[in-house]
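Trainee: sequence-free structure coming up:
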């Protein structure tokens, strides 16, 4: 069982923690999640009805509100049309979709890519910088405090520093011969466009996205973990199309992930000296399978949307 964080309810700490620039968003330094033993359930987070009617319960509810409606509840830090729950499905509960109950107990953790031990607050800051194409909320501020409380509560009863089954997106092997963009385009038209639009623009109700954009100016930027084809393929395989997770073959999940990530999107905020090539070498050359800085259909990707 986890000890209660003594300063969880505080909106400030005695020594302010600055919002550090996060170099990478991956969690590759953490041991991979084991497979779920046959016949066992995934870890079960608590129900909202079990929240206490006190300051802690209200802070958790605030964190949940930010998590599911990030674009409106934390608008000053969000630069696109995304919400946390677009990637962490079912309000951060769903196994194999990077659930909060599997993430919180694994931090602090050393991350090889930026050569430092990252706190859980820094991990959340990275999501805002990359997946939300925004700016990092202060680590000691109200937004991070509420999201941390929500994550802490969701992991009630989870073991500390143990990689639970279902904690991450599962690894999906790349198809023999590699991905096929033409096949990916076909899969997208048949399976994805009905929700995410013919041009990956997503769907709105009023000013809010009902289905998130997958490329273009309102999508995640080139620094987000989902720009890696292998990461996107794993998410798609288990969770997409919505409500029909597991219906695509491994190969088609790879093909459509590659097609999705063969389109331009906002620039990587870590752009080195204004150079896509320098940024590719420094941050993308050894970061999974990705198309940043690669030529696709005669165009070098990574210039960023205008």
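Mentor: Arrived safely. Fair warning: this is a prediction, and the values are worked out from it, not measured in the lab.
Trainee: from here on, just use CA atoms for contacts and neighbour counts.
Mentor: Will do.
Trainee: report the separation between the residue nearest the centre of the chain and residue 219.
Mentor: What sits nearest the mean C-alpha location of the chain, by Cα atoms, centre = their mean, is residue 87, with 5.2 Å. Between residue 87 and residue 219 the distance is 12 Å, computed by Cα to Cα, to the nearest Å.
Trainee: not counting sequence-adjacent ones, nearest residue to residue 72?
Mentor: Closest residue to residue 72 apart from its sequence neighbours, by Cα to Cα, 6 or more residues apart in numbering: residue 66 at 7.9 Å.
Trainee: still on that earlier bit, the residue nearest to the centre of the chain and residue 97 touch, don't they?
Mentor: Yes - contact criterion Cα atoms under 8 Å: residue 87 and residue 97 qualify, at 6.8 Å.
Trainee: so what's the residue nearest to the centre of the chain up against?
Mentor: Contacts were defined as Cα atoms under 8 Å, 6 or more residues apart in numbering; by that measure residue 87 touches 97, 98.
Trainee: comparison target below:
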């Protein structure tokens, strides 16, 4: 499979012109010296309130409920999950950590139009999508206790953040993040063995203790499904570069991050819930981008094939 990577060229020029002085210049006032313009301050990452600042009383109780759902979703939202993942597996530090799609960076930019489902989504609808795709489950009703708690937790996390503005550290840092070479499965396997297998297992199926994830599966039946945003190479590579290996973000090279994202996303996982019986048609409708490996053949296997996971 070939990937077309955009290349950018920048050019700048400086033109100067001179003018012959007049033979008898009239007296003139010296031109004012322009004042120095202070450099714009570098963008700083928003800081959410400390957990100790959660208020007492009924409002604080719901905020804490939302935090508990976020950090242990299978326990506190059991009816709506189809795997063992928690929200905090991809949104690190209970949704606080910059460059791992923190809650404080998402709450204030909704409602917004999403190409994924072709309509304007509220924040609650965006959360419903997480349950359907990343959690491989079903969407909680917008007025359910679980959804109200998650939205309240996100609202509290964004205390003091501007509304309608994308903040530094929100989402995953994808802008301008391109690999020097097209992502490669074999190189990615080497990166995985050297940097990821210790936590996620040689088989990529994660580490569990007493039936609960200590480190999440990256593929297989308990991972996110083919509709989740993390199955796209650019999302996975940006997340990995900024945050992985755990607690050692930004230690992999750009190429290594893209290669291991390729390796991870080239493994089978649960079917896209929008699957209509045809892998090719489902790709055409929902995965028609070089960032998605769904419906492509890798290592002799058609990814997304209903023949089963391997």
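Mentor: Okay, I see it. Small disclaimer: the values here were computed from a predicted structure and weren't measured.
Trainee: got a TM-score for the pair?
Mentor: Scored against TM-score structural alignment, normalised by the length of structure 1, the superposed chains reach a TM-score of 0.85; 268 aligned residues with a Cα RMSD of 1.3 Å.
Trainee: need the counterpart of the residue nearest to the centre of structure 1 in structure 2.
Mentor: In structure 2, the residue matched to residue 87 of structure 1 (TM-score structural alignment) is residue 90.
Trainee: burial of residue 189 of structure 1, as a residue count?
Mentor: Neighbourhood size, residue 189 of structure 1 [other Cα atoms under 10 Å]: 16.
Trainee: so it makes contact with residue 198?
Mentor: Yes - assessed by Cα under 8 Å, residue 189 of structure 1 is found in contact with residue 198 at 7.1 Å.
Trainee: about what we covered before: what helix or strand is the residue nearest to residue 72 of structure 1 on?
Mentor: helix 55-68 (DSSP states H and E).
Trainee: cool, and residue 117 of structure 1?
Mentor: Judged by DSSP H and E, residue 117 of structure 1 forms part of strand 116-118.
Trainee: tell me which other helices or strands that strand touches.
Mentor: Judged by 3 or more Cα pairs under 8 Å, 6 or more residues apart in numbering; DSSP states H and E, the packing partners of strand 116-118 of structure 1 are strand 109-111.
Trainee: and the strand it packs on, which stretch of structure 2?
Mentor: Against structure 2, strand 109-111 of structure 1 falls on residues 112-114 (TM-score structural alignment).
Trainee: now stretch 222-234 of structure 1
Mentor: Under TM-score structural alignment, stretch 222-234 of structure 1 corresponds to residues 226-238 of structure 2.
Trainee: trace residue 75 of structure 1 over to structure 2, please.
Mentor: Residue 75 of structure 1 maps onto residue 78 in structure 2, by TM-score structural alignment.
Trainee: what's the answer for residue 56 of structure 1, then?
Mentor: So, by TM-score structural alignment, residue 56 of structure 1 is matched to residue 59.
Trainee: give me the neighbour count for its match.
Mentor: 15.
Trainee: with residue 38 of structure 1 instead?
Mentor: Residue 38 of structure 1: 6 neighbours (other Cα under 10 Å).
Trainee: what's the answer for residue 115 of structure 1, then?
Mentor: 9.
Trainee: for it, give its distance to residue 109 of structure 1.
Mentor: 11 Å.
Trainee: and if you look at residue 253 of structure 1?
Mentor: According to Cα to Cα, residue 253 of structure 1 and residue 109 of structure 1 sit 30 Å apart.
Trainee: when those two are compared, which one has more neighbours?
Mentor: Between residue 253 of structure 1 and residue 109, residue 253 has the larger neighbour count (other Cα under 10 Å), namely 30 against 17.
Trainee: all good on my end, thank you.
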